[in-house]
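**Student:** for reference, the sequence and a predicted model appear below.
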Amino acid sequence: MIPPATAMPFLAANGWGDGTILPLAGDASFRRYFRVAAPGRTAVLMDAPPEHEDSRPFLAVAAHLRSTGFAAPQVFATDLDAGLILLEDFGDDRVAEAVALDPSREAKIYGDAVDLLLRLHSVPPPADLPPYDRAVYQREAGLFTEWYGPAVDLPVDVEAYVSAWNTVLAQVTERSVLVLRDYHAENIMLREGQDLALLDFQDALTGHPAYDLVSLLQDARRDVSAATEASMLARYRSSRPLDDAAYAILGAQRNAKILGIFTRLWKRDGKPRYLSLQPRVWRYLERDLAHPALAPVKAWFDRNVPVEKRAAAWTAGTLAT
């Protein structure tokens, strides 16, 4: 977490030359984040190397969210050639840590997060935002066969996998809302007396309203209680229709994708810490696959991925070699 050489000149050119750069966080991409602490104020410096990351979608979605009344970070300065963006600092009070410290807050905080989604889904998405369509769903689901299978020495029938998903995804055609695509407890900030604030939405697309609910309630990084998941789905349905099949289909698609991504982070990027999250994701996936709407995909998993290559093996550590 050493800032790039261009960071201090960038800060100096934009009125933050008196700031000290402190490490803040990295994520599963090439982006890194630093806190800039200056007398009486702070900001967040995003380092998104342009050879790996296109920050223009982030800026466009941030502008849309702010213009429609949502708490996305204000952009103070940009240098896209250097991959640097200076952002409003929402502090350190993430939903994930807040609920871990006080589990009794889970229902209230998650209720607020669902209400935020209901508000978001009542606002038309940006007209020029690309669709979250079947081609994207397939490309993402394909990360499972591309990375997970080879990593655990598992020969799989890729053609049948694609065919099974084609059949299932034909049931999920609605693309009516802005989908943030990574709406979970580590990307939602608490602010005293204010609305929840949003982070990490640069991959947003126009898609199905069930997707961000899955992201929130089938969180790869923390266990959401079954009671909370059920009550939050009921809360959403009290204001807007939500199809059980769509929730299960997009849950299975997302969790298959995450298993592929976490395996890629381990094998390609040298980030083995993501292995510890695999069992939870497998549990979500197997639960989603039990829905009748997922029958073709479930049949493929039953034929191609034996039990000993699933969650139990990750829990025992037998596959993390």
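**Tutor:** Good, I have the coordinates.

**Student:** please make it C-alpha for all contacts and neighbour counts, starting now.
**Tutor:** Fine.

**Student:** how about the secondary structure of A43?
**Tutor:** Three-state call for A43 (DSSP: H, G, I helix; E, B strand; the rest coil): strand.

**Student:** want to compare, so here's the second one:
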Amino acid sequence: MAGLERFLADEAATARLGEDLAMALRPGDVLALKGDLGAGKSTLARALIRALADDTALDVPSPTFTLVQSYDTRVPVHHFDLYRLSSASELDELGFDDALTQGAALVEWPQRAETRMPASALWIELDHQGEARRASLSGQGATFERAARSLAMRDFLDSAGCGGASRRHFVGDASARSYEIVSHAGFAPRVLMNSPRLVLGPPVRDGKPYAVIAHSAQSVTAFVAIDKALLAAGVSVPEIHAEDLDQGFLLLEHLGSDGFLGSDGQPVAERYAAAAELLAMMHGKAWPERMQAAPGIFHDVPPFDRDAMMIEAELLVDWYVPMVTGGPASEALRAGYAREWNAVLDRLAASEYTLMLRDFHSPNIIWRGERSGHDRLGIVDIQDALIGPAAYDIASLAMDARVTVSPDIEKRTLHAYIAARHAAGGFDEAAFKEAYAIMAAQRNSKILGIFVRLEKRDGKPYYLRHLPRIRDYLRRALAHPALAGLHAFYVAHGLLEERPL
């Protein structure tokens, strides 16, 4: 069983520990809180629950007499006080096991539960140490590891001069990365990025994991290097205030809270056009393939090569086909799919290649309407950038995976990009439109597979609601004459048909 200790100089430090634990909490976690009367258990519990609720004034009464209090917070938490428990069997009457299926449990006096505490529980023991306290944390498995990482993030903040800052959950994404808002007297709110080193997974082809073939960023070094290059080129990406490349922690400028979409959550044509013009500016620049993250530390921007394009497109066969047919794809379907895609990708040989950000769509763009020009657009989530076809990011933008972009707004977005490129001179519009169709088809085929994988493998069913939109985008892309053979293959195998969710 692993363990670590924290010295808590005062009540504020105890409350910060509760906040740190709240940032690490996940459904199913059990935090077993031990300590004598007055050791600070209530202070820690109250701070943890208030951080989860993002409400510093939330009333958090002691559950000494009710035995359990439940809170509908970001992660639902059930606060148990077992001091008055006469028998461990009474946990069944309190609904302890059911509580863990609905959220997390914070348990005071866990020793009265005897052997009912799960092996994965995180144990936190508070002891008096003069006028201060000492917290001893122990456990095994994911709960302890997340807590230890959250405490390391607090140490990182301390080294950056803001150890006393408050932390609040900001956003997570489909990867293991997460983000928090850090508030501290003396500076504007900042973003704390938690980017653990990528877990590569098992080999899937030629002895290589999927992430290696697809060239996914393996560490935060990629973000830092690309961020610095974009910032130097006039793109509004976050300024980096502090960094720990080894642990994967960054303290970033907070670019704003206004989404790229309108207040109704729908696309605003002018904003999509502005984003297209930003891409046109970027695509007019020469980008190095080697970018510096820190003195002596470089990131080599990978190519979006044939292997990466194919393994992404094949996610449709690996995940989407089994969902809609009820069984794995046949070898004949796989061979035909690969043959048609290779023929289409051959047509990219003469396409314009540049720095492509890979996920240039509404969740990763901040709208800053009070500013002017390209500075109106704040860009985040850049670590997976590659050197690839310029058309890819336009396809990502104009066929936004998270929101329905009408054919009219798609057309206006493309027109804004094309006009800006023509104005700069030397632009092959016909070649771009063909590459756009190919990249849109490749990306949306990939996304069909990814969204099913997120449901089947990762237990995130809410991505399935996007499938009808992605199929519509795919139909639009496959309408280009250069993709006639691929279009016919999709139709023949029912890959474009509407399916009930």
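**Tutor:** Sure, I can see it. Computed from a prediction, not measured in an experiment: that's the story for all the values here.

**Student:** TM between them?
**Tutor:** The TM-score (TM-score structural alignment, normalised by the length of structure 1) is 0.90; 309 aligned residues with a CA RMSD of 1.9 Å.

**Student:** for R119 of structure 1, give its distance to R105 of structure 1.
**Tutor:** For R119 of structure 1, the distance to R105 of structure 1 (CA to CA, to the nearest Å) stands at 21 Å.

**Student:** map D244 of structure 1 across to structure 2 for me.
**Tutor:** Superposed on structure 2 with TM-score structural alignment, D244 of structure 1 falls opposite K433.

**Student:** neighbours of its match, how many?
**Tutor:** Per other CA atoms under 10 Å, the neighbour tally for K433 of structure 2 reads 15.

**Student:** please, which helix or strand holds it?
**Tutor:** helix 429-456 (DSSP states H and E).

**Student:** so how far is that helix off the chain centroid?
**Tutor:** 20 Å (CA atoms, centre = their mean, to the nearest Å).

**Student:** list the helices and strands it packs on?
**Tutor:** Here helix 429-456 of structure 2 touches helix 306-313, helix 315, helix 391-398, helix 467-478, going by 3 or more CA pairs under 8 Å, 6 or more residues apart in numbering; DSSP states H and E.

**Student:** tell me, the longest one lands on which residues of structure 1?
**Tutor:** Same thing as helix 467-478 of structure 2. Counting by TM-score structural alignment, helix 467-478 of structure 2 corresponds to 278-289 in structure 1.

**Student:** and for the first one?
**Tutor:** Helix 306-313 of structure 2 falls opposite residues 134-141 of structure 1 when the two are matched by TM-score structural alignment.

**Student:** which parts of the matching stretch are buried?
**Tutor:** For stretch 134-141 of structure 1, a neighbour-count test (16 or more other CA atoms under 10 Å) marks Y137, Q138, E140, A141 as buried.

**Student:** distance of the aligned partner of M46 of structure 1 in structure 2 from E498 of structure 2?
**Tutor:** Aligned against structure 2 by TM-score structural alignment, M46 of structure 1 finds its counterpart in M193. M193 of structure 2 is 38 Å from E498 of structure 2, where distance means CA to CA.

**Student:** with neighbour numbers in mind, choose between the two.
**Tutor:** Remark: of M193 of structure 2 and E498, M193 carries more neighbours, 22 against 12, as counted by other CA under 10 Å.

**Student:** isn't F34 of structure 1 up against L24?
**Tutor:** Yes. F34 of structure 1 is in contact with L24 according to CA atoms under 8 Å; the separation is 4.6 Å.

**Student:** so which of these two has more stuff around it?
**Tutor:** Shown here are F34 of structure 1 and L24; by other CA under 10 Å, F34 has more neighbours (21 against 15).

**Student:** just tell me what the more buried one corresponds to in structure 2.
**Tutor:** So F34 of structure 1 corresponds to E180, using TM-score structural alignment.

**Student:** can you map out the helices along the stretch 101-250 of structure 1?
**Tutor:** Taking DSSP state H, counting those that start in this stretch as the test, the helices found in the stretch 101-250 of structure 1 are 106-120, 134-143, 149-151, 158-169, 210-217, 226-237, 244-267.

**Student:** now swap in the stretch 1-150 of structure 2 and tell me
**Tutor:** 11-24, 41-53, 90-94, 96-102, 142-159.

**Student:** and those helices as a markdown table, adding distance to R469 of structure 2 and mean neighbour count?
**Tutor:** What follows is those, written out as a markdown table (distance: least, CA to CA, whole Å; neighbours: other CA atoms under 10 Å):
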| stretch | distance to R469 of structure 2 | mean neighbour count |
| --- | --- | --- |
| helix 11-24 | 33 | 22 |
| helix 41-53 | 33 | 23 |
| helix 90-94 | 44 | 12 |
| helix 96-102 | 31 | 15 |
| helix 142-159 | 35 | 18 |
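
**Student:** got those helices as TSV, with distance to G234 of structure 2 columns?
**Tutor:** As requested, the helices of the stretch 1-150 of structure 2 are arranged in TSV below (distance: least, CA to CA, whole Å):
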stretch	distance to G234 of structure 2
helix 11-24	34
helix 41-53	37
helix 90-94	58
helix 96-102	46
helix 142-159	28
